[in-house]
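Participant: Have a look; sequence and predicted model below, questions after that.
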Amino acid sequence: MKKSFLNSIIFLIFCILILTLVLFQVQKTQREIENLASLPPLFFESKREKIILLFVGDIMLDRGVKNKIKNYGQGDFKFPFLKTSQFLNEADLLIGNLEGPISDKGKKAGSIYSFRMDPMALEGLKFAGFDILTLANNHILDYTREAMEDTILRLKEAGIDFVGAGLNFKEACFPKVKETKNTKIAFLAFTNLGSSFWQAKENSSGICWLNEENLKKGIKEAKDKADISVVLFHFGDEYKEKANLTQRYFSHLAIDLGADLVVGHHPHVVQEIENYKGKYIAYSLGNFVFDQNFSKETMEGMALKVLVVGKRIKEIFPIKTKLNRYFQVELVK
């Protein structure tokens, strides 16, 4: 009997201890919930994975830039990017406009302002960390389709993606989707500069021509395949610091069709950024690496840092750049 009574006491003490521990844990959990409830929303966003997209302006590694590389950079095409490579490589995706072919093929078919970059230029672009280059511009065919097609093959071999031109219509005008940190981002590129005869066809190479039909098809495809859709335009008037009506029309149309961000190139000077229906339009990023040292404006540019959180564009940060007398790009402090 005494043994049975003792066992009952021990069991009762054990139950009290268990109950005390449970109550303690419940109170602790309740306090944690109350503390979390008092935290600002930004706390939770900081815990999500952040993605940094970095867009830069026109890149041309021929002519005066090539001469500086030869005379002051020992022929190393990393030279223009030496002062910004660390900054550039911090981005999850780095995107720019390649203003002309990278090739040793083709013959000059453009004006006196025709560019063809040495194949060694690819080493500089890889060093800088470029992930995507847009080829939809008025210089990619300066040395005929042969040089453009060679450029496409060289970029593929180098592991650098491209948009806005291709060996056929689908490659030129369909989105390039990049996945990073479980977020799919689609990139499209278009231009309405040059000749409409340059546009890619079903079975022939060329650029993606900017018109309503191509824009609608491309954005629909991008939205079907990705979380975020980015449209790159090569448009506008050279050396004008304000976007023209055509730029505004197609940029607004892109947003209306579902694009999440629009980035422009071609004017060689920085133009304004517009917030249209809660989405950003950077009309022109100006020159990134170029040899137009005839004005202060053409020696300046903008890098557009885009913060993506929770599969959405959360914020943008315009960052000023400038070119020194050796045509090396630097950040403006």
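Facilitator: Good, I have the coordinates.
Participant: switch to C-alpha atoms for all contacts and neighbour counts from now on
Facilitator: Will do.
Participant: Which stretches in this protein count as helices?
Facilitator: 2-37, 41-47, 63-72, 85-88, 121-128, 144-158, 169-173, 212-225, 245-256 (DSSP state H).
Participant: residues in contact with the most centrally placed residue in the chain?
Facilitator: Central residue of the chain (Cα atoms, centre = their mean): Ile95, 3.8 Å from the mean position. Ile95 makes contact with 53-56, 130-134 under the criterion Cα atoms under 8 Å, 6 or more residues apart in numbering.
Participant: Between the helices of the chain, which one is closest to Ala186.
Facilitator: Proximity to Ala186 (Cα to Cα) singles out helix 212-225 among the helices of the chain, at 5.6 Å.
Participant: what's the angle from that closest one to helix 245-256?
Facilitator: 30 degrees (axes from the mean of the first three to the mean of the last three Cα atoms, to 10 degrees).
Participant: In contact with Lys105, which residues?
Facilitator: 143, 146-147, 150.
Participant: Nearest to Leu245 among those?
Facilitator: Tyr143 (30.8 Å).
Participant: Could you dump the helices of the chain into a markdown table with mean neighbour count added?
Facilitator: Shown next, in a markdown table, are those (neighbours: other Cα atoms under 10 Å):
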| stretch | mean neighbour count |
| --- | --- |
| helix 2-37 | 11 |
| helix 41-47 | 10 |
| helix 63-72 | 17 |
| helix 85-88 | 16 |
| helix 121-128 | 19 |
| helix 144-158 | 19 |
| helix 169-173 | 24 |
| helix 212-225 | 18 |
| helix 245-256 | 17 |
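Participant: Alongside the first one, take a look at this:
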Amino acid sequence: MFYIKLDSDLNITSKYNADDRLKNKYCYEISNIFEDEVSELIKGRKNYTTQIIFEHCIDFKCGIRGSGFYLSQYLYFLNSYVDKEVLSNILLKNMSKKTIQSIIEFYSTLPSKYFSLFRPLSNEVNGLILEPFTDLRDNSLIDYIVHLSVLEERVFLIRYFLNGRVKYMVVGGQFEDREYDSLIPYLFENEISDLNIQEIYVENPVINFAGDTYFGERYTEKRRIKGEEDGLMKYGYCHSFSDINNFFGKDEFNIVNFEASFNTSQYSPFIKQKGYLLFAEPMETIKELKSVGFDCICLANNHTLDFGENSLTNTLNIFKENGFYVMGAGENQKEANKIIEINYNDKKIAIFNGYWRNHHYTKYGFYSLSNRAGVNLLSGVLFHQINLYKKKNPNAIVFCFCHWGRDFEPVHKYQKYLARRLIKSGADVIVGHGSHCIQNIEVYHNKHILYGIGNCVFNSDGEYNEKNVLPYGLLIKLDIKDLTMKLYPIFINNLKNFWKPRYVFEDEFVELKNFFEEGKDINFEKDCLGNFFKIKVGT
């Protein structure tokens, strides 16, 4: 990836990996087309309704297909929906090479009446709503965005406003999955190399991880209305952890994914949109999490923003005020992208916490973008910062704690895609949660991927019988001194154990051994806590 930032006078204010781009001429093939056509408009030789006719059909995907377009349509579709295949059907001649400075100067002097050609708009085509650059458009973050190139790498020119002043940025890279939609606004006020690291020094090398956790106030409220009883109602907050709290050593560092909001009101912007809105009682929750021994709260999940930004801010503040480290969400994108670095003697582990569930990205706006509060997106900024961190700290263990997948279902193909990108970026081990059930373990490039460790304490009814999935979760004990990871299985079917997880019995452990039989380099042992699987971390 490279970028160049400029002020309104086209002075370079910062740059990243851009020296070659500034010194040499490149072929910005889409920009060549735009400059030719817009110049024709300015000179009056063409107008917006001029027909652009091709000898063969051009397929822009998304239902946009034809051999003839109005000039304004053609430029808009080319800017918003172009890819290598589309461009190969359009280019009929060799394109000239230009300097990046000359391209920026052309667009910076463009009369404002032509900006609309490069402004992302929502359109309906054949009954399908098309939304290019979704969050850049929806949040009015940009004045316009020009797609300069796509053949070698995607390159964009963006005109935007910061503190009331016009700014320009050129950014390019091997972007996938529209990650530029979240990466570009991050760069408005931040540098990709400015890693937001919170250093923590420990005297014990053991770090424990717990998956999806929620004491269940929302579910208890519904059961009370139905005249049903559950563990929280009958015994209180200290009930659910009572059989497994010896796992979380008081002198060890304990991390949990917490799935709820300390809501400031009963109103939620997602009422009638989102199926489950999880609220929590703050003081009782804090008291029990402290009693168990948790040190760090991960919030990159699909319930942190259930009651809006004010409740998210309230949740963040309450955890911090009570001495917890917090990661995975924030009042802005940089805070949400915080890295927790744990140091033990000369060993260190960097923990990255991110979230993916695709419909929340476009539908609910859960993700933090630029200065919007939200959760950390498992996408562009995170990938690049993993890569940067690993280059700066080659001997550190990069641990990705990911919330992803679909409830009570096997590994989704997009989880596999993300996992591979994380490892290629520099991740050493990936531990996933979010599906509320265990999922497969995979080895990729000698790195372990635990796609789903299931629930810890999560007091819903569950769908284990309905979906025919195993009712187990995994507690993770990572030793950064000897680079081993122990996976302790727990039984988590609330309807059979009255909302109190326990360590598995021998026959249940055998069932899990069969489930993980395809996993590589997994040993199994037993200690005072019970049966566990053992994995070597790193290479």
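Facilitator: Here it is on my side, so go on. Just so it is clear, the model here is predicted, and its values are computed rather than measured.
Participant: about what we covered before: any chance of a markdown table for the helices of the first structure, columns distance to Phe190 of the first structure?
Facilitator: Compiled in a markdown table, the helices of the first structure are given as follows (distance: least, Cα to Cα, whole Å):
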| stretch | distance to Phe190 of the first structure |
| --- | --- |
| helix 2-37 | 46 |
| helix 41-47 | 34 |
| helix 63-72 | 25 |
| helix 85-88 | 24 |
| helix 121-128 | 22 |
| helix 144-158 | 16 |
| helix 169-173 | 8 |
| helix 212-225 | 8 |
| helix 245-256 | 10 |
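Participant: For Asp104 of the first structure, find the nearest of the ones you listed.
Facilitator: Of the helices of the first structure, nearest to Asp104 of the first structure by Cα to Cα is helix 144-158, at 7.2 Å.
Participant: Pull up the aligned stretch in the second structure for that closest one.
Facilitator: Using TM-score structural alignment, the residues of the second structure aligned to helix 144-158 of the first structure are 308-322.
Participant: Can you give the distance of that stretch from its chain's centre?
Facilitator: Taking Cα atoms, centre = their mean, to the nearest Å, the mean C-alpha location of stretch 308-322 of the second structure is offset from the chain mean by 20 Å.
Participant: Quick one: residues in contact with that stretch.
Facilitator: So stretch 308-322 of the second structure is contacted by 261-265, 268-269, 282, 286, 297, 304-305, 325-326, 329-331, 373-374 (Cα under 8 Å, 6+ apart).
Participant: any idea what Val306 of the first structure aligns with in the second structure?
Facilitator: Using TM-score structural alignment as the criterion, the counterpart of Val306 of the first structure in the second structure is Leu478.
Participant: Tell me the spacing between its match and Lys536 of the second structure.
Facilitator: In this view, Leu478 of the second structure and Lys536 of the second structure are 10 Å apart by Cα to Cα, to the nearest Å.
Participant: Which residues are in contact with each of these two?
Facilitator: Shared contacts of Leu478 of the second structure and Lys536 (Cα under 8 Å, 6+ apart): 484-485.
Participant: So if I had to pick from those two, which one is more boxed in?
Facilitator: Shown here are Leu478 of the second structure and Lys536; by other Cα atoms under 10 Å, Leu478 has more neighbours (22 against 18).
Participant: you'd agree that one is up against Ile207?
Facilitator: Yes: using Cα atoms under 8 Å, Leu478 of the second structure makes contact with Ile207 at a distance of 5.1 Å.
Participant: Centre of the chain to stretch 431-451 of the second structure, how far?
Facilitator: 16 Å.
Participant: try stretch 301-309 of the first structure
Facilitator: 8 Å.
Participant: quick one: contacts of that stretch?
Facilitator: 45, 48-57, 269-270, 285-288, 313-322.
Participant: which part of the first structure lines up with stretch 33-45 of the second structure?
Facilitator: Counting by TM-score structural alignment, stretch 33-45 of the second structure falls onto no part of the first structure.
Participant: Name the nearest of the contacts of Lys105 of the first structure relative to His265 of the first structure.
Facilitator: Nearest member of the contacts of Lys105 of the first structure to His265 of the first structure, counting by Cα to Cα, is Tyr143, at 20.7 Å.
Participant: where's the closest one relative to Asp58 of the first structure, distance?
Facilitator: From Tyr143 of the first structure to Asp58 of the first structure the distance is 18 Å (Cα to Cα).
Participant: And these two? Which one has more around it.
Facilitator: Neighbour comparison, Tyr143 of the first structure and Asp58: the larger count goes to Asp58, with 26 against 23 (by other Cα under 10 Å).
Participant: residues in contact with the more buried one?
Facilitator: Shown in contact with Asp58 of the first structure (Cα under 8 Å, 6+ apart): 96-99, 265-266, 268, 285-290.
Participant: Let's see that with 6 Å instead.
Facilitator: Residues in contact with Asp58 of the first structure (Cα atoms under 6 Å, 6 or more residues apart in numbering) are 97, 287-288.
Participant: Excluding sequence neighbours, find me the nearest residue to the match of Val306 of the first structure.
Facilitator: Nearest residue to Leu478 of the second structure in three dimensions, chain neighbours excluded: Met485, at 4.4 Å (Cα to Cα, 6 or more residues apart in numbering).
Participant: Now check the first structure for the residue matching the one you found.
Facilitator: That one, Met485 of the second structure, aligns with Ile316 by TM-score structural alignment.
Participant: How many neighbouring residues does that match have?
Facilitator: With other Cα under 10 Å as criterion, Ile316 of the first structure counts 15.
Participant: now swap in the one 5 residues further on and tell me
Facilitator: By the measure other Cα under 10 Å, the count of residues near Thr321 of the first structure is 24.
Participant: What is the aligned counterpart of Asn455 of the second structure in the first structure?
Facilitator: Asn455 of the second structure maps onto Asn287 in the first structure, by TM-score structural alignment.
Participant: try Phe253 of the second structure
Facilitator: Per TM-score structural alignment, Phe253 of the second structure is aligned with Leu93.
Participant: From what I see, its match and Leu53 are in contact.
Facilitator: Yes: assessed by Cα atoms under 6 Å, Leu93 of the first structure is found in contact with Leu53 at 5.0 Å.
Participant: check contacts around Cys400 of the second structure.
Facilitator: 351-352, 430.
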